[in-house]
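In: Sharing a model that was predicted from the sequence below.
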Amino acid sequence: MRQAEEVTFGGSGLDRAAELRGDIPGLAALMQRPGARGVAFWRGKPLIADDAARGETCAGLLRLPLDHPLLGAARARPVLLGREDGEVVLAYDISAWEPDAPQEEGFVDPSVQVHPDAPAGARFVELRTLLMALTPRDAELAATAKAILGWHDTHGFCSRCGVASDVTQAGWQRVCRSCGGQHFPRTDPVVIMLITRGNACLLGRSPGWPEGMYSCLAGFIEPGETVEAAVRREVMEETGVEVGRVALLTSQPWPWPSSLMLGCSGEALSEEITIDPVEIEHAQWVSRERLADAFAGLEPGILPARRGSIANHLLRNWLADRLD
């Protein structure tokens, strides 16, 4: 796929400095340097600020000096994300803070939280709302931090014996203090597929999505299953459509909470749709013309997947005939 690495969170060439994770003295020395920086997260939301320095309305992931008082509210040791220009960048979780503005329920949380110690104009914002606002580097740092902080939040105990585990390797490992079990951040592979038949593609929607929103079908890969087999199984389970040839096109880290989306294309061998209501709410074949109108806002019955998602990326490249 010619546009394979243009997806949001698709990678910015970040130096992840893996050799520092077990080098406690070396990392400690780098954290003492004036150029060391920390990014703050509150319950999965990154601390961002408008990028006024570039005269643009986009947002930027805020990097704070490690002695900044806001980072002092972190409830655990920071996680090493990597290096930028030779200086370390770490993620701090300050989720114990209770703000005046609570989070809101829904597909996307539109609420904003402002910490009293944050720089002027800085606020915690739902990452889903920033998909097209962040630079590739900011997006990679934010996705990495959200995923690994979320893993620590839900994996504090050993899955072998149930005893509390300790954080090691600068946040990239947990070790059980009782049985010695070693645990590493998980990444769940998910297939997301653009299924086509002639001039149409197969789109579906799940309950709870915004009204009219349709996207590519998707599902988790099961143990012992290939990517191709997962595509065929998921499409059959959700819509009853049989799929033949499958191709892997691109991938996207998706930190809700810890997925790796494997973008695929597939050729449908059948057309009749029989949905599984437990899996999806509705599915339909959408022609290129209708999809183009939907992207232009001229098709009121279809709201395509939001920009920045791999589904949007696949659909736009299909319309532009750039999938191969």
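Out: Yes, it's here.
In: Every contact and neighbour count from this point should use C-alpha atoms.
Out: Noted.
In: next one: the longest strand along the chain to chain centre, how far?
Out: Determined from DSSP state E, the single longest strand within the chain is strand 243-254. Using Cα atoms, centre = their mean, to the nearest Å, we find the averaged C-alpha position of strand 243-254 to lie 17 Å away from the chain's own average C-alpha position.
In: Any buried residues in that strand, and which?
Out: Applying a neighbour-count criterion of 16 or more other Cα atoms under 10 Å, one finds 243, 246, 247, 248, 249, 250, 251, 252, 253, 254 buried in strand 243-254.
In: was I right about residue 218 contacting residue 191?
Out: Yes. Counting by Cα atoms under 8 Å, a contact exists between residue 218 and residue 191, whose distance comes to 5.5 Å.
In: joint contacts of the two?
Out: Taking Cα atoms under 8 Å, 6 or more residues apart in numbering as the contact definition, residue 218 and residue 191 share the neighbouring residues residue 231.
In: rewinding a little: after the longest strand of the chain, heading C-terminal, what element do we hit next?
Out: strand 259-268 (DSSP states H and E).
In: Check which helix or strand residue 291 maps to.
Out: Mapping residue 291 onto the secondary structure by DSSP H and E places it in helix 288-295.
In: re earlier: settle it for me: which of residue 218 and residue 191 has more neighbours?
Out: Under the criterion of other Cα atoms under 10 Å, the comparison of residue 218 against residue 191 puts residue 191 first, with 25 against 22.
In: Can you report how many residues neighbour residue 291?
Out: The burial count assigned to residue 291 is 21, neighbours taken as other Cα under 10 Å.
In: who's in contact with it?
Out: Taking Cα under 8 Å, 6+ apart as the test, what residue 291 contacts is 299, 302.
In: Next one: it relative to residue 40, how far apart?
Out: Taking Cα to Cα, to the nearest Å as the measure, residue 291 falls 39 Å from residue 40.
In: for the stretch 151-300 of the chain, what spans make up the helices?
Out: In the stretch 151-300 of the chain, the segments counted as helices under DSSP state H, counting those that start in this stretch are 227-239, 288-295.
In: Pull the residues that contact the longest strand of the chain.
Out: Residues outside strand 243-254 that contact it (Cα under 8 Å, 6+ apart): 1, 4-5, 7-10, 143, 195, 227-228, 231-232, 235-236, 259-270, 310, 323-324.
In: which of these are buried?
Out: Those of the contacts of strand 243-254 that meet the buried threshold are 4, 7-10, 143, 195, 227-228, 231-232, 235-236, 259-268, 310, 323, by 16+ other Cα under 10 Å.
In: what about the helix holding residue 291, distance to the chain center?
Out: Between the centre of helix 288-295 and the centre of its host chain there is 26 Å, according to Cα atoms, centre = their mean.
In: For that helix, buried residues please.
Out: By neighbour count on 16+ other Cα under 10 Å, the buried set for helix 288-295 is 288, 290, 291, 292, 294, 295.
In: In addition, the following structure is provided for comparison:
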Amino acid sequence: MSVGFTGAGLDRADHLRLDAARLAEFVGHAEARLLRLAELDPVLDGEGRLDWAPLNGSEELIFLGLEEGVPHFAPLIRTEAIGRRAWGVFRLLALMSPRDAAIWGAARALNEWHNRHRYCGICSAPAASFRAGWGRKCSGCGAEHFPRVDPVVIMLAEYEGRVLLARQHQYPEGRYSALAGFVEPGESIEEAVARELMEEAGVAVSNVRYVASQPWPFPGSLMIACVARAEADAIRLDTTELEDAMWVDLAGVEAALAGDPQAPFLAPPPFAIANTLLARWSAEQQRERD
């Protein structure tokens, strides 16, 4: 079962990112490809695939990697659009293949990081892209900075054959998803799962188990999907974080994943790991029944 924003299939060729001669060869390669972006959003061709253009020699570039020897680049875009809500681009993602989504996701996350780190966090001098777009170097103190991802736990609490789902205020009507939250300093994944479920829903859990992970380029997180066993099903909702929460049984989850209009909730989109988490939980429950 695939996970969204994974499976790009490019050789990132990390060992060549500081090789100026080889990078110059890549830029001059007759078949070098440049990912087209509209601000930070993907541009699709008539068949719903990522649109690529030849290099024109004027772009500041991020080297994405190689495919069968062909270099792939993304533009490094200066934009004020960082941190904006991504709901509009979700319609495009629904049309894209997992591979294309993974390639675009990396390009978007890197562009977000560059735009958020234009200045050195140590001495405040301007920093410039280096290492083929996979780092920034300070013009003042010479410090080198590298892209980071923020770990986020996303989890299902399960209790007597049901799972806990919730919705945020800005979700589309009817949508419910797994609860999620950032891992805090000095905290394990298991501790973060337990803390977030207690803080947002008042549900105590144990027996946290890892399921899968996913890069999430809004702006640059690593989603760590887990399932935990709840001790009881009483909900105490944090209304500053969530609009509603409910327990859903296997039949309700299966109906939602199948797109049944009579389902008790609208499922997360297929490219979101919450969808994968629900699908894997559903498959596990089916195996236990068989």
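Out: Cool, the structure landed. Quantities reported herein were computed from a predicted structural model and do not represent experimental measurements.
In: hang on, the earlier thing: looking at the helices of the stretch 151-300 of structure 1, spot the one closest to residue 275 of structure 1.
Out: helix 227-239 (4.2 Å; Cα to Cα).
In: relative to strand 259-268, how tilted is that closest one?
Out: Using axes from the mean of the first three to the mean of the last three Cα atoms, to 10 degrees, the inter-axis angle of helix 227-239 of structure 1 relative to strand 259-268 is 80 degrees.
In: what span of structure 2 lines up against helix 227-239 of structure 1?
Out: Using TM-score structural alignment, helix 227-239 of structure 1 lines up with residues 189-201 of structure 2.
In: Tell me how far that stretch lies from the chain's centre.
Out: Taking Cα atoms, centre = their mean, one finds stretch 189-201 of structure 2 lying 20 Å from the centre of the chain it belongs to.
In: now swap in stretch 214-230 of structure 2 and tell me
Out: Here stretch 214-230 of structure 2 is found 8 Å from its chain centre; the criterion is Cα atoms, centre = their mean.
In: Helices of the stretch 1-150 of structure 2, residue ranges please.
Out: With DSSP H, counting those that start in this stretch as the criterion, the stretch 1-150 of structure 2 has helices at 20-28, 87-93, 98-116.
In: can these go into a markdown table with extra columns for distance to residue 238 of structure 2?
Out: Written out in a markdown table, the entries for the helices of the stretch 1-150 of structure 2 read as follows (distance: least, Cα to Cα, whole Å):
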| stretch | distance to residue 238 of structure 2 |
| --- | --- |
| helix 20-28 | 51 |
| helix 87-93 | 23 |
| helix 98-116 | 30 |
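In: I'd like to know which of those is closest to residue 125 of structure 2.
Out: Among these, helix 98-116 comes nearest to residue 125 of structure 2, with 13.9 Å by Cα to Cα.
In: average offset between the closest one and structure 1?
Out: The superposed helix 98-116 of structure 2 is, by mean Cα distance after the TM-score superposition for structure 1, a mean 1.1 Å from where its aligned residues fall in structure 1.
In: what's the angle from that helix to strand 221-230?
Out: Angle between the axes of helix 98-116 of structure 2 and strand 221-230 is 110 degrees (criterion: the same axes, to 10 degrees).
In: List the buried residues in helix 98-116 of structure 2.
Out: Within helix 98-116 of structure 2, the residues that count as buried by 16+ other Cα under 10 Å are 98-115.
In: which stretches of the stretch 51-200 of structure 1 form strands?
Out: For the stretch 51-200 of structure 1, the strands defined by DSSP state E, counting those that start in this stretch cover 59-61, 64-65, 79-84, 87-93, 112-113, 123-125, 165-168, 173-176, 182-183, 188-197, 200-205.
In: Of all the ones you listed, which one is nearest residue 23 of structure 1?
Out: strand 165-168 (10.7 Å).
In: residues making contact with that closest one?
Out: Judged by Cα under 8 Å, 6+ apart, the contacts made with strand 165-168 of structure 1 from elsewhere in the structure are 22, 156, 157, 158, 173, 174, 175, 176, 177.
In: so that strand matches what in structure 2?
Out: By TM-score structural alignment, strand 165-168 of structure 1 lines up with residues 127-130 in structure 2.
In: average distance between the matching stretch and structure 1?
Out: Overlaying structure 1 shows stretch 127-130 of structure 2 at a mean distance of 0.9 Å from the equivalent residues (mean Cα distance after the TM-score superposition for structure 1).
In: Would you pull up how far that stretch lies from the middle of the chain?
Out: Between the centre of stretch 127-130 of structure 2 and the centre of its chain there are 24 Å (Cα atoms, centre = their mean).
In: Same check on stretch 8-18 of structure 1?
Out: Per Cα atoms, centre = their mean, the displacement of stretch 8-18 of structure 1 from the mean C-alpha position of its chain is 13 Å.
In: Straight-line length of it, end to end?
Out: Its start and end residues considered, stretch 8-18 of structure 1 measures 23 Å (Cα to Cα).
In: Name the surrounding residues that touch that stretch.
Out: Stretch 8-18 of structure 1 is touched from outside by 5, 81-84, 131-132, 136-137, 139-140, 143, 251-254, 308-310, with contacts defined as Cα under 8 Å, 6+ apart.
In: switch the cut-off to 6 Å
Out: Contacts made with stretch 8-18 of structure 1 from outside it, assessed by Cα atoms under 6 Å, 6 or more residues apart in numbering, are listed as 81, 82, 83, 136, 137, 139, 140, 252, 253, 308.
In: And stretch 34-51 of structure 1, by the same measure?
Out: 58-66, 87-95, 121-127, 146.
In: can you pull the buried residues of it?
Out: Of the residues in stretch 34-51 of structure 1, those buried by neighbour count under the rule 16+ other Cα under 10 Å are 35-51.
In: now do stretch 296-313 of structure 1
Out: By neighbour count, and taking 16+ other Cα under 10 Å as the criterion, the buried residues in stretch 296-313 of structure 1 are 299, 302, 303, 304, 305, 306, 308, 309, 310, 311, 312, 313.
In: Repeat that for stretch 10-17 of structure 2.
Out: Neighbour-count burial for stretch 10-17 of structure 2, with 16+ other Cα under 10 Å as criterion, is recorded at 10, 12, 17.
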